[in-house]
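Asker: for reference, the sequence and a predicted model appear below.
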Amino acid sequence: MNSTRKYYEKNSKTYFDATYSIPVNLYSPFLKYIPEGGLIIDIGCGSGRDSKYFYEHGYIVEALDESTALCKIVKENIRIKVINKSIQDWKPEKLYDGIWACASFLHLNIEDLSSAFGKLKKCITEEGVIFVSVKSEIETGYQDDGRYYINFTEDLLEDILHQNQELHLEELWYTKDNMDRNDFKWMNFILKKL
């Protein structure tokens, strides 16, 4: 088990309590692309906060997370399909109208990022979108708590798109942190198939 996963296994309740009620202002830019009642997968669902929002707004939702402890919490709070796998081990079996990856891809290294996007482009519908929110202006590497983070830049995104030419950048914007952490910004983007 990698140290990032160990962190979430050990701190699942604390993480849930800290993140479940954080207001998120990122839903509208994503949902404008999703048909009413569309199928969404929440990759790296964490506390299940976003999955719950989508479910309560009439979307069909599946959630994916590597942490067994977090998957258990999500199953206790929302009646949706929860898949306990890493993005690397997940084998998609259907096409999604929307893929939501909020604060999850920031734990992947460069090699895993490229293969993750390669996988995602194959499991969205023709009009489907991929939403990603990652940290920028941080140090790449392991934090004191054992979690790995990658500093996401526009150059890195350009490299990923170069390797996955079936995808194009639809929108890109930056936001401040909703937990009042001022040492980084969130880089948010939406990708579509060409």
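Answerer: That came in fine, so what should we check first? Residues are numbered from 1 along each chain as shown.
Asker: okay, CA-based contacts and neighbour counts for the rest of this
Answerer: Will do.
Asker: what lies in contact with the longest strand along the chain?
Answerer: Ranked by number of residues, the top strand in the chain under DSSP state E is strand 124-136. Strand 124-136 is touched from outside by 30, 33-34, 95-106, 120, 150-153, 184-193, with contacts defined as Cα atoms under 8 Å, 6 or more residues apart in numbering.
Asker: tell me the helix or strand right after the helix or strand harbouring residue 53.
Answerer: Per DSSP states H and E: residue 53 is located in helix 49-56. Downstream of helix 49-56, the first helix or strand assigned by DSSP H and E is strand 60-65.
Asker: next SSE after that next one?
Answerer: helix 68-77.
Asker: mind listing what's buried in the next helix or strand after that following helix?
Answerer: As assigned by DSSP H and E, the chain's next helix or strand after helix 68-77 is strand 81-84. If you call a residue buried by 16 or more other Cα atoms under 10 Å, then strand 81-84 has these buried ones: 82-84.
Asker: use this one as the comparison:
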Amino acid sequence: MTDTNKYYEDHAEEFYQSTVEVDMSPIYQRFLPLIPEGGAILDAGCGSGRDSLYFKTNGYEVTAMDASEALCKLSGELLVQDVHCMGFEDMAWEDSFDGVWACASLLHVSRDNLPSIMNKFSRSLKAGGVLYASFKYGDTEREQGGRAFTDMNEELFDQLLKSTPSLELIESWVTVDRRVDRDESWLNVVVANS
């Protein structure tokens, strides 16, 4: 088990409580118009299940996954459905989803491993499908509080996309953290699969 995974196993309830009520509607409003009505969405690194619940409640077909068994249990109870307990490297879906939602989850993947994971996401998407991802804004790889983080800025994300030619940037924008007790900036990106 990686240190980051261990962090989520040890702090699952605390993480769940601190994130499940966060209002992500401004981000949903940029992602969901790109998904067909009732389309299939993979919530990749679903954490508390907050976003999956919103998508499901609004008529989308949701597949949720997380690498933490404890968070899979909590999010599964919230969603009243099974959550796939697996890491990104274990994904084998092909041509399955209209959208992939990777909110604050890819940021735990090392910079060296991001190209292969992005290619897995690309394979999991249908032609024309879209991927949303968010990263803490910056240019470092670091460990903080028992978790590994790969920060991202526009230039680094452009470099990453060059390693995944099937994905094309639709838009990127910077936001502040949606949690009231956090003073952090985030890079948000939406890319389309060819």
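Answerer: Everything's here; your move. What you are looking at is a predicted structure, and each value in this text was computed from that prediction instead of being measured.
Asker: ok so, going back, mean distance of the helix holding residue 53 of the first structure to its aligned residues in the second structure, please.
Answerer: With mean Cα distance after the TM-score superposition for the first structure, helix 49-56 of the first structure departs from the second structure by a mean of 0.3 Å once superposed.
Asker: which other residues reach that helix?
Answerer: The set of residues external to helix 49-56 of the first structure that reach it, using Cα under 8 Å, 6+ apart, is 19-21, 40, 42, 45, 60-63, 78.
Asker: buried ones among those?
Answerer: Buried, going by 16+ other Cα under 10 Å: 40, 42, 45, 60-63, 78, out of the contacts of helix 49-56 of the first structure.
Asker: so which of those residues comes closest to residue 13 of the first structure?
Answerer: Residue 13 of the first structure lies nearest to residue 45 out of these, by Cα to Cα, at 14.1 Å.
Asker: and the longest strand of the first structure, what's buried?
Answerer: Result for strand 124-136 of the first structure [16+ other Cα under 10 Å]: buried residues 124-125, 128-136.
Asker: average offset of it relative to the second structure?
Answerer: Strand 124-136 of the first structure versus its aligned partner: 0.8 Å mean (mean Cα distance after the TM-score superposition for the first structure).
Asker: average distance between the next helix-or-strand element following that strand and the second structure?
Answerer: Next in sequence after strand 124-136 of the first structure, counting helices and strands by DSSP H and E, comes strand 141-142. Taken over the aligned residues, the distance from strand 141-142 of the first structure to the second structure averages 0.9 Å (mean Cα distance after the TM-score superposition for the first structure).
Asker: ok, residues contacting the helix or strand just after strand 141-142 of the first structure?
Answerer: Next helix or strand after strand 141-142 of the first structure toward the C-terminus (DSSP H and E): strand 148-149. The set of residues external to strand 148-149 of the first structure that reach it, using Cα under 8 Å, 6+ apart, is 3-4, 106-109, 139-143.
Asker: need the contact list for residue 94 of the first structure.
Answerer: residue 123.
Asker: equivalent analysis for residue 161 of the second structure, please.
Answerer: Residues near residue 161 of the second structure by Cα under 8 Å, 6+ apart: 115, 167-169.
Asker: relative to strand 125-136, how tilted is the one helix or strand it maps to?
Answerer: Assigning secondary structure by DSSP H and E places residue 161 of the second structure in helix 154-162. Orientation of helix 154-162 of the second structure against strand 125-136 (axes from the mean of the first three to the mean of the last three Cα atoms, to 10 degrees) gives an angle of 150 degrees.
Asker: helix 154-162 of the second structure vs the first structure, average offset?
Answerer: The superposed helix 154-162 of the second structure is, by mean Cα distance after the TM-score superposition for the first structure, a mean 1.2 Å from where its aligned residues fall in the first structure.
Asker: show me what secondary structure element comes after that helix.
Answerer: strand 167-176.
Asker: give the buried residues for the helix or strand just after that next one.
Answerer: Later in the chain than strand 167-176 of the second structure, the nearest helix or strand by DSSP H and E is strand 185-193. Neighbour counts over strand 185-193 of the second structure (16+ other Cα under 10 Å) mark 186-193 as buried.
Asker: ditto for stretch 68-80 of the second structure
Answerer: 68-76, 79.
Asker: let's have the residues you listed in CSV, adding distance to residue 13 of the second structure.
Answerer: Formatted as CSV, the buried residues of stretch 68-80 of the second structure follow (distance: Cα to Cα, whole Å):
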residue, distance to residue 13 of the second structure
68, 12
69, 12
70, 8
71, 8
72, 11
73, 10
74, 8
75, 11
76, 13
79, 16
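Asker: going by distance to residue 158 of the second structure, which of those wins?
Answerer: residue 68 (29.4 Å).
Asker: which position in the first structure pairs with that closest one?
Answerer: Alignment note (TM-score structural alignment): residue 68 of the second structure maps to residue 67 of the first structure.
Asker: its match against residue 83, yeah?
Answerer: No: shown here, residue 67 of the first structure and residue 83 do not form a contact pair, counting by Cα atoms under 8 Å, at 9.9 Å.
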